[in-house]
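In: quick check, what structure comes out for this input:
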Amino acid sequence: MRAQFPCSARTILSVVIVLAISALCDSPAFSADLQTDSSGEAPFVAENDRAMTRMMEDMAVKPTGDVDRDFVAMMVPHHQGAIDMAQAELRYGHNEQLRRIAQEIVVEQQQEIAAMRLALGQSLPPSAPAPDQQKPVSVPAAHSDPTSHRGMQMNMPTHTQEEK
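Out: Here you go, the predicted model:
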């Protein structure tokens, strides 16, 4: 069960965590460790670093005089950063409990982004599969037979003409 914080306290806590992770990633010792990483963590760390950098850049919003719009303009990249980091965990992580949490983060943050945009009367972007669910370009598209269920065995009774 997660502790429930008021939105402002959650936001402040999230920003503090983001800044702490960002400071850690920028430290020379951390960068040196990445160069000698034999655990395979380097792609995960690089992806997280890109997500953090993009999030921090996109959160730098020039005030418009409309507090609500400014809030959403800053929170959407913040939530998208959480989505991007969770997707990195889904791509590279191995702990099933953390992967489930990452899946929840993706869903919850997408819902919050949608709710904030709708609250301002903004349209929602078209639905698209998550980046970790898209097939690489080199993989041919699967046959789109609606009765074909790759990976699923369907044991449905077949009736002959005599049985009917």
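In: for the rest of this, base every contact and every neighbour count on C-alpha atoms.
Out: Fine.
In: excluding its backbone neighbours, what's nearest residue 90?
Out: The shortest distance from residue 90 to any residue other than its chain neighbours is 5.6 Å, reached at residue 99 (C-alpha to C-alpha, 6 or more residues apart in numbering).
In: which strands and helices lie in contact with the helix or strand harbouring the one you found?
Out: In this structure, residue 99 is located in helix 96-119 according to DSSP states H and E. For helix 96-119, the elements it packs on are helix 67-92, judged by 3 or more C-alpha pairs under 8 Å, 6 or more residues apart in numbering; DSSP states H and E.
In: this one next, for a side-by-side:
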Amino acid sequence: MKKSAFILAALCSGTLLLGSCNADKSADSTATETTSATADTTAAGGDMAGMDHSTMADGAAGASPLMASMNDMMAKMDAMKMKGNTDHDFAHMMLEHHKGAVAMADIELRDGKDATMRQMAEKIKADQQKEIGEMEPIAERLDSAPTNYKPQDPADPFTAQMKASMDGMMKNMPQMVADPDMNFNMLMTVHHQSAVDMAKAELAHGKDSKLKEMAQMMIDAQQKEIQQFKDWHTKNEGKMKTSAAVYECPMGCEGSRSNKPGKCPTCEMDLVKKA
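Out: The predicted structure is shown next:
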């Protein structure tokens, strides 16, 4: 009886290993089929053409909570499935964009020291949360809206304009420095500019009057704040010093790098100075 059980276990183990091997061998073909299927998806349910910004920056992302927050926001935006309605897709994309701004403002309020940057962070957080509350019911209402553009067609005017807003943010992504206020200043500047560009796409191609009104308000408010950020940056160029030290988890946990001492968020060991 024991011998039979052993033989059965061995057969099962062999079957599992064979299944694993077969799965590995078919990985490439499965990926090809998935890519092909995605290419054939209709405008009503696909990702936006060319929107692949889930990894935005270099190693600085691991050393900067602000950059990590930006990466998290972009990953969520990239993961969204586009309905193919300009108002619906703008609203849902902008909701994630606003949530990213709130997260960045929270980091500035936690780590920042400069009174002006902290004041701007408080205002941005309050404004973005208010707009999130106003936009959520609009986004939900638009869930049943008909399709009116092609999110997978790079030549579609709305698709191209929305993609350009994200590409612009990627292109202008700054190198992180040691000062958290300067990092907030630089990242929020490019974050605001991408929101302005997205809002302009909504004004040009959207149909919902309330959403277009909100888009214009976003443009007016964030262009003003962009100028305030630039003015502060000019007066505080002395803070543009690169980080002199990087702290890492001794166990090598992913996402544990920081520009200041602390504990690893994964294993809670003390971070070790590397440079």
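In: now the helix holding residue 99 of the first structure and helix 67-92, what's the angle there?
Out: Regarding helix 96-119 of the first structure and helix 67-92, their directions subtend 150 degrees when assessed with axes from the mean of the first three to the mean of the last three C-alpha atoms, to 10 degrees.
In: what's helix 96-119 of the first structure aligned against in the second structure?
Out: Residues 209-232 of the second structure are where helix 96-119 of the first structure aligns, taking TM-score structural alignment as the criterion.
In: quick check: buried residues in the matching stretch?
Out: Counting neighbours by 16 or more other C-alpha atoms under 10 Å, one finds that the buried residues in stretch 209-232 of the second structure are 211-212, 214-216, 218-219, 222-223, 225-226, 228-229.
In: which ones are touching the residue in the second structure that residue 72 of the first structure lines up against?
Out: Using TM-score structural alignment as the criterion, residue 72 of the first structure maps onto residue 185 of the second structure. Contact criterion C-alpha atoms under 8 Å, 6 or more residues apart in numbering gives 117, 229, 233 as the residues in contact with residue 185 of the second structure.
In: still touching in the first structure? Go through the residues you listed.
Out: Counting by both residues aligned by TM-score structural alignment, their matches' C-alpha atoms under 8 Å, the first structure reproduces these contacts from the contacts of residue 185 of the second structure: residue 229.
In: distance to residue 71 of the second structure added to the contacts of residue 185 of the second structure, as a markdown table?
Out: Output for the contacts of residue 185 of the second structure, formatted as a markdown table (distance: C-alpha to C-alpha, whole Å):
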| residue | distance to residue 71 of the second structure |
| --- | --- |
| 117 | 21 |
| 229 | 21 |
| 233 | 23 |
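In: return the member of the contacts of residue 185 of the second structure nearest to residue 37 of the second structure.
Out: residue 229 (44.2 Å; C-alpha to C-alpha).
In: the closest one and residue 248 of the second structure, how far apart?
Out: Computed with C-alpha to C-alpha, to the nearest Å, the distance linking residue 229 of the second structure and residue 248 of the second structure is 31 Å.
In: kindly report the same for residue 86 of the second structure.
Out: Distance of residue 86 of the second structure to residue 248 of the second structure, computed by C-alpha to C-alpha: 43 Å.
In: compare neighbour counts for the two and give me the winner.
Out: With neighbours defined as other C-alpha atoms under 10 Å, residue 86 of the second structure and residue 248 compare such that residue 248 has more, 28 against 25.
In: hang on, the more buried one packs against residue 62?
Out: No. With contacts defined as C-alpha atoms under 8 Å, residue 248 of the second structure does not count as touching residue 62, sitting 9.5 Å away.
In: quick one: which helix or strand includes the counterpart of residue 22 of the first structure in the second structure?
Out: Residue correspondence to the second structure (TM-score structural alignment): residue 22 of the first structure is matched to residue 78. Element membership for residue 78 of the second structure (DSSP H and E) is helix 65-79.
In: buried residues in that helix?
Out: 65-75, 77-78.
In: what strand or helix carries residue 33 of the second structure?
Out: Per DSSP H and E: helix 27-39 holds residue 33 of the second structure.
In: in the first structure, what residues pair with the following helix or strand past that helix?
Out: The C-terminal neighbour of helix 27-39 of the second structure among helices and strands, as given by DSSP H and E, is helix 60-63. Residues of the first structure matching helix 60-63 of the second structure are absent, with TM-score structural alignment as the criterion.
In: give me the most central residue, the second structure.
Out: The geometric centre of the second structure, computed from its C-alpha atoms, lies nearest to residue 74 (C-alpha atoms, centre = their mean), at 1.7 Å.
In: and it, how far is that from residue 23 of the second structure?
Out: Separation of residue 74 of the second structure from residue 23 of the second structure (C-alpha to C-alpha): 31 Å.
In: same check, this time on residue 140 of the second structure
Out: 40 Å.
In: cool, and residue 111 of the second structure?
Out: 47 Å.
In: of the two, who's got more company?
Out: Between residue 111 of the second structure and residue 23, counted using other C-alpha under 10 Å, residue 111 has the larger neighbour count: 15 against 12.
In: distance check, that one against residue 121 of the second structure.
Out: Using C-alpha to C-alpha, residue 111 of the second structure is found at 11 Å from residue 121 of the second structure.
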